[in-house]
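>>> got a structure for you, letters missing:
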């Protein structure tokens, strides 16, 4: 199978993963919005045996939300989200934005859609620009 690479913004943490993801999950729960600073978290799921760290594991910081099964792993230098494993270690959860290419996904789902903020609705209707707009 073909692999896809990913990394944090500064490049200190990098990985390679089989490009055959079980699902892409867009989550709009309050905790995911807070932990990402966005309208939703975009996470990919793959079996752990299809994942390989290339560099920087010593530079990863993990934050576990107290009393919840929600966590975030990030580079201690640039703060970018990086992959983490589920509780039993069988799956890796990969923030979609840290991949260097297009993921191949079997299933795309949106969860906690009822918690999506009104300011995040109808993005398709927003004005588009190829770069920064001023």
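Okay, I see it. Nothing here was measured: the structure is a model prediction, and the numbers come from that model.

>>> every contact and neighbour count from this point should use C-alpha atoms.
Noted.

>>> residue 65 contacts residue 73, doesn't it?
No: in this structure, residue 65 is not within contact of residue 73 by C-alpha atoms under 8 Å, at 11.3 Å.

>>> okay, those two: which has more neighbours?
residue 73 (20 against 12; other C-alpha atoms under 10 Å).

>>> give me the neighbour count for the closest residue to residue 45 other than its chain neighbours.
Sequence neighbours aside, residue 93 is the residue nearest to residue 45 in space, at 4.9 Å (criterion: C-alpha to C-alpha, 6 or more residues apart in numbering). Residue 93: 23 surrounding residues under other C-alpha under 10 Å.

>>> and the helix or strand containing residue 93, how far from the chain's centre?
According to DSSP states H and E, residue 93 maps onto strand 91-95. The chain centre lies 7 Å from the centre of strand 91-95; the measure is C-alpha atoms, centre = their mean, to the nearest Å.

>>> dropping in the other structure now:
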């Protein structure tokens, strides 16, 4: 069985995933751009039952955003993981926090309607104008 680990920038918060990601995707929304300081974010989804914070639970701040919650490290302010009422039972991971490579490729692009004007998508991955369908995040 694959086990993935990850952590925030300063290492105060660590997590473990006992399995692989359900999906990996590029998110082009303005929130992800501002969170990462980049043109888009590479995120993944995983079943909540496979995800555990192994260190630093007390260092996490739960920050609401619409129907989403992002958990940030209080020390370095890294986004460590997220949850959404729209996708119950799933955890969202910024893939840059992973220590190991997932055993899967990136599946698709989301929020391409709001992508940065300077970005040109040059691959054949599916593109969603907004958020992707639930089944694509759950690995169905």
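Cool, got the structure. A quick note: this is a predicted structure, and the numbers were derived from the prediction, not measured.

>>> where does the TM-score land?
Overlay of the two chains. TM-score (TM-score structural alignment, normalised by the length of structure 1): 0.78; 122 aligned residues with a C-alpha RMSD of 2.4 Å.

>>> for the residue nearest in space to the middle of structure 1, what are its contacts?
The centroid of structure 1 falls nearest to residue 95 when counting by C-alpha atoms, centre = their mean (1.2 Å). Residues in contact with residue 95 of structure 1, defined by C-alpha atoms under 8 Å, 6 or more residues apart in numbering, are 41, 42, 43, 44, 81, 82, 83.

>>> in TSV, list those residues along with neighbour count, distance to residue 118 of structure 1 and secondary structure.
TSV is the format used below for the contacts of residue 95 of structure 1 (neighbours: other C-alpha atoms under 10 Å; distance: C-alpha to C-alpha, whole Å; DSSP: H, G, I helix; E, B strand; the rest coil):
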residue	neighbour count	distance to residue 118 of structure 1	secondary structure
41	24	16	strand
42	20	18	strand
43	17	21	strand
44	25	24	strand
81	25	25	strand
82	27	28	strand
83	26	29	coil
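
>>> please report how far the residue nearest to residue 45 of structure 1 lies from residue 64 of structure 1.
Distance from residue 93 of structure 1 to residue 64 of structure 1, counting by C-alpha to C-alpha, to the nearest Å: 14 Å.

>>> same check on residue 74 of structure 1?
Taking C-alpha to C-alpha, one finds residue 74 of structure 1 at 12 Å from residue 64 of structure 1.

>>> roughly how far out does stretch 3-11 of structure 1 sit from the chain middle?
12 Å.

>>> what lies in contact with it?
13-19, 74-75, 77-78, 80-82, 98-101, 103.

>>> and that stretch, what's buried?
4, 5, 6, 7, 8, 9 (16 or more other C-alpha atoms under 10 Å).

>>> first-to-last residue distance for it?
End to end - C-alpha to C-alpha - stretch 3-11 of structure 1 spans 18 Å.

>>> before we move on, back to that, buried among the contacts of stretch 3-11 of structure 1? Need that as a selection in PyMOL.
With 16+ other C-alpha under 10 Å as the criterion, this PyMOL line picks the buried residues out of these:
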select buried, resi 13+14+15+16+17+18+19+74+75+80+81+82+98+99+103
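
>>> now, which of the contacts of stretch 3-11 of structure 1 lie within strands?
Cross-referencing the contacts of stretch 3-11 of structure 1 against strands under DSSP state E gives 14, 15, 16, 17, 18, 74, 75, 81, 82.

>>> just give me the closest of these to residue 27 of structure 1.
Proximity of these to residue 27 of structure 1 (C-alpha to C-alpha) peaks at residue 81, which lies at 15.2 Å.

>>> excluding covalently adjacent residues, which one is nearest to that closest one?
That would be residue 74: by C-alpha to C-alpha, 6+ apart, it lies 4.3 Å from residue 81 of structure 1.

>>> mind checking the end-to-end distance for stretch 69-80 of structure 2?
11 Å.

>>> next: stretch 76-96 of structure 1.
Per C-alpha to C-alpha, stretch 76-96 of structure 1 runs 19 Å from first to last residue.

>>> can you check stretch 76-88 of structure 1 too?
OK, stretch 76-88 of structure 1 end separation, C-alpha to C-alpha: 24 Å.
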